[in-house]
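Novice: Quick one: sequence and predicted model below, then my questions.
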Amino acid sequence: MPGILLGDVLPNFEANTTVGKIKFHDFLGTSWGILFSHPRDFTPVCTTEMACAAKISDQFKKRDVKMIALSIDSVEDHRTWSEDVMAFHANKAGTPLPFPIIADDKRELSVLLGMLDPDELDKDGLPLTARCVFVIGPDKKLKLSILYPATTGRNFDEILRAIDSLQLTAQKKVATPVDWKPGDKVMVIPSLSDAEAASLFPNGVTTKEVPSGKKYLRYTQP
């Protein structure tokens, strides 16, 4: 099945959405992007996810990340479903969904991007879309891909945390350790010499001692 790998440029596809026809690269412009797919409109887990994404959309906006969803139903269905989504949180009821939804009722885009879940079938025996998360950089390349089955809802706190890491490590020669959060110490990448690290990180570099004696666990404040 076709799919997209890390580092690949996402296709500049055209699609019908709840805000009209778009060309994907034009939609992104110079921003980061997140494309997240859903098995179907008017389904329970998808509705909770969409409602969460809508509620925290300002968190993506402040990171300069443009949001767009995909589901295998029509634009008309998407617009009706959006009202349910926004009503999930009482204080959002009646307000418009803050991001578009792509209509992929022929599953063409889901197939192109490798988004189908072969184990979850609709009433006609056709595979549903899995819960994909694609984070795309300003260069239109895939920076992160998370694939959940249709039965498991996503964690948007983790998605935001991962975006913070991606954006930081795109600018600085560091990596983020396990459970890292903004403000925590980061790790100096192994390709940097100690002298290079000292010049790049004025806050200093500390090294954790390990039994091997190797000096590879180097930490700094970004």
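Specialist: Alright, I've got the coordinates. Numbers count the residues shown, from 1 in each chain.

Novice: contacts and neighbour counts: CA atoms only from here.
Specialist: OK.

Novice: Show me which residues of the longest helix along the chain are buried.
Specialist: Longest helix in the chain by number of residues (criterion: DSSP state H): helix 156-171. For helix 156-171, the neighbour count (16 or more other Cα atoms under 10 Å) marks I159, L160, A162, I163, D164, S165, L166, L168, T169 as buried.

Novice: Use this one as the comparison:
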Amino acid sequence: MSLRIGSKAPDFEADTTVGKIKFHDFLGDGWGILFSHPKDFTPVCTTELGAVAKLKSEFDKRNVKVLGLSIDPVDDHKRWVGDIKDVTGYLPDYPLIGDHDLKIAKLYNMLPEESGDSAKGRSAADNATVRTVYIVGPDKQIKAQLHYPMTTGRNFDEILRMVDSMQLTAKHKVATPADWQPGQDVIIAGSVSDDEAKQKYPQGWKAPKPYLRIVSQPK
């Protein structure tokens, strides 16, 4: 099954560092971020897990549940978090999913079926494609997915900005322009007619082009 924006995020049950979870139940009626790692005790991933722990309160404010996934057993994850705390100063207090049998990586198209059924003996290079971020909405649909190489650490401030944009545009008929930050002007969605826009924005809007209608961010 190919996963795209708008696809239903596959549900799964898994062992994690906080116990067994069922993905959809864990998310409840909120948003979710599932971000994956090719191997425990790897340098870039160590910094990433700490970066997410640092931002955990920001994700909580936005009703976003965060889950990490790594292709190793949960017992290895529990040993790894100590290193993460030592390196970054932050201890991950969100679930880290154990995917020692590669089932979730395959379910989410991060590894091919012929990859086998065990993490044992596999290197980070073998799992290089397990470097994806999935952002899932309350409807359990995939709202965004980002793929990173092993040598490039993820920018979780940018992922937080994406969440802000998607939550805003899900509530209001607007879009956010390039480099938008919360509180800045937004674009009236193309699906909104001028007549409808006049009712919603009686103060008017800036229109450098007829198809580009700019207004203040809705409250």
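Specialist: Everything's here; your move. Predicted model, so just to flag it, every value in this text is computed and none were measured.

Novice: in what helix or strand does the closest residue to R161 of the first structure other than its chain neighbours lie?
Specialist: Closest residue in space to R161 of the first structure, ignoring its immediate chain neighbours: K181 at 6.5 Å, by Cα to Cα, 6 or more residues apart in numbering. Under the criterion DSSP states H and E, no helix or strand holds K181 of the first structure.

Novice: Test my guess that K181 of the first structure contacts I159.
Specialist: No - applying Cα atoms under 8 Å, one finds K181 of the first structure not in contact with I159, separated by 11.7 Å.

Novice: Tell me which stretches of the first structure form helices.
Specialist: 24-28, 44-55, 57-62, 75-87, 108-113, 156-171, 194-200.

Novice: Next, count neighbours for the residue nearest to R161 of the first structure.
Specialist: By other Cα atoms under 10 Å, 16 other residues sit near K181 of the first structure.

Novice: what's the nearest residue to P149 of the second structure if we skip its chain neighbours?
Specialist: Closest to P149 of the second structure by Cα to Cα, 6+ apart is R131, at 6.6 Å.

Novice: for the aligned residue in the first structure for that neighbour, what are its contacts?
Specialist: For R131 of the second structure, the aligned residue in the first structure is R131 (criterion: TM-score structural alignment). Contacts for R131 of the first structure (Cα atoms under 8 Å, 6 or more residues apart in numbering) come out as F36, S37, H38, P39, M115, L147, Y148, P149, A150, T152, G153, R154.

Novice: Distance to V174 of the first structure and neighbour count for these - can I get that in a markdown table?
Specialist: Formatted as a markdown table, those follow (distance: Cα to Cα, whole Å; neighbours: other Cα atoms under 10 Å):
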| residue | distance to V174 of the first structure | neighbour count |
| --- | --- | --- |
| F36 | 27 | 26 |
| S37 | 30 | 27 |
| H38 | 33 | 27 |
| P39 | 36 | 27 |
| M115 | 31 | 28 |
| L147 | 25 | 16 |
| Y148 | 28 | 15 |
| P149 | 31 | 19 |
| A150 | 34 | 23 |
| T152 | 32 | 12 |
| G153 | 30 | 16 |
| R154 | 27 | 22 |
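
Novice: Reformat these as CSV; add distance to G137 of the first structure.
Specialist: Shown next, in CSV, are the contacts of R131 of the first structure (distance: Cα to Cα, whole Å):
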residue, distance to G137 of the first structure
F36, 15
S37, 18
H38, 21
P39, 25
M115, 19
L147, 18
Y148, 21
P149, 24
A150, 26
T152, 26
G153, 24
R154, 21
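
Novice: Which of those fall within strands?
Specialist: Using DSSP state E to define strands, the subset of these located there is F36, S37, H38, L147, Y148.

Novice: hang on, the earlier thing: can you list the neighbours in contact with the longest helix of the first structure?
Specialist: C52, A53, Q59, F60, V135, K143, V174, A175, T176, W180, K181, P182.

Novice: any chance of the helices of the first structure in CSV, with distance to R218 of the first structure too?
Specialist: CSV is the format used below for the helices of the first structure (distance: least, Cα to Cα, whole Å):
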stretch, distance to R218 of the first structure
helix 24-28, 36
helix 44-55, 35
helix 57-62, 30
helix 75-87, 45
helix 108-113, 38
helix 156-171, 15
helix 194-200, 9
